[in-house]
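Trainee: Following is a predicted model, sequence given first.
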Amino acid sequence: MENRAGESMMSEIKFKVLKDGNTMKYIPVIKKMRNGSLSEIRERLNNNGYVDTCPIENIDGLRQMNDLIEELRKKGAQINLYENDRMVEQEFLKNIIESHFDTERVLQEIDDKVIEQDWSENDEDHKHF
């Protein structure tokens, strides 16, 4: 994706907690799992701001975000999740995370095969001496 100046823009995932009169229940959960002052968290919740924002390539951040969403939902929060400005389901977030780990597994398998092949070739070279 590119902006108008032609510069590359990475996607980001972000979410809001819908106002429901239970803001005080959500603040301790957010404070425990994310950095930020109580006043900042309260302001974001009260002004319908994004509670958390994370670049799509930051898998650790996305995992933490998913955990936070799960904890907030356990407290009864309704969440609106976005990729950039497009609303998505939490399943979308989970799929991004799972896809990353699938890719990591495949790359590790490839690395293992290359290393195994290098070792077997080196063993063959040593047999000739």
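Mentor: Received it, and whenever you're ready, just let me know what you need. Residues are numbered from 1 along each chain as shown.

Trainee: contacts, neighbours, all on C-alpha from now
Mentor: Noted.

Trainee: Now do the strands in the protein.
Mentor: Along the chain, counting by DSSP state E, strands occupy 12-17, 52-55, 79-83, 86-88.

Trainee: try this one side by side with the last:
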Amino acid sequence: MAKMQIQIEKDSNEIKYISILRKNTKKSISEIRELINNKDFLLSYNLLEIDELLEMKKIVGILLDAGAKVHLFEDNREVSIELLNNLIESHFDTQRYREEIDEQRFKED
């Protein structure tokens, strides 16, 4: 399964980031701190699930607003936040296309 993951650079605002992540995950404070210190992935999302990607975009936005240096990875390759936005838009385009096809089929019947 293709995944997108979040990593945050450690800095002096680590406590702010931990607070944000605690509100949005089930991870403990010590677990989040350890992941940040070890430069590990904090969160992982399925690329094929629009709801997960939207949740990821929300959390990334909150972290960026708090001043975090966020890194996104598709599997082990770093990607831009723009790619995340493009993936979400692609999902919506596909959804709109399917709805149009369904409407055309309904009209033909």
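Mentor: In hand now; what should we look at? Note that the structure is predicted; figures quoted are calculated from it, not measured.

Trainee: highest average neighbour count across the strands of structure 1?
Mentor: Mean neighbour count, computed with mean count of other Cα atoms under 10 Å, is highest for strand 12-17 among those, reaching a mean of 22.

Trainee: which residues in structure 2 does that strand align to?
Mentor: On structure 2, the counterpart of strand 12-17 of structure 1 by TM-score structural alignment is residues 3-8.

Trainee: what does that stretch rub up against?
Mentor: 36, 39-47, 68-75 (Cα atoms under 8 Å, 6 or more residues apart in numbering).

Trainee: what does stretch 38-58 of structure 1 give?
Mentor: Under Cα under 8 Å, 6+ apart, the answer for stretch 38-58 of structure 1 is 10-19, 23, 27, 30-31, 61-62, 65.

Trainee: go with 10 Å
Mentor: Residues from elsewhere that reach stretch 38-58 of structure 1 (Cα atoms under 10 Å, 6 or more residues apart in numbering): 10-19, 21, 23-24, 26-28, 30-31, 34-35, 37, 60-62, 64-65, 68-69, 79-84, 93, 96-97, 100.

Trainee: Got a PyMOL select line for the buried ones in these?
Mentor: Entered in PyMOL, the line below selects the buried ones among the contacts of stretch 38-58 of structure 1, by 16 or more other Cα atoms under 10 Å:
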select buried, resi 12+13+14+15+16+17+18+23+26+27+30+61+62+65+68+69+79+80+81+82+83+84+93+96+97
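
Trainee: Average offset of the match of strand 12-17 of structure 1 relative to structure 1?
Mentor: Once fitted to structure 1, stretch 3-8 of structure 2 is off its aligned match by 0.7 Å on average (mean Cα distance after the TM-score superposition for structure 1).

Trainee: helices or strands up against the longest helix along structure 2?
Mentor: When structure 2 is parsed with DSSP state H, its longest helix is helix 81-108. Secondary-structure packing of helix 81-108 of structure 2 (3 or more Cα pairs under 10 Å, 6 or more residues apart in numbering; DSSP states H and E): helix 50-65, strand 70-74.
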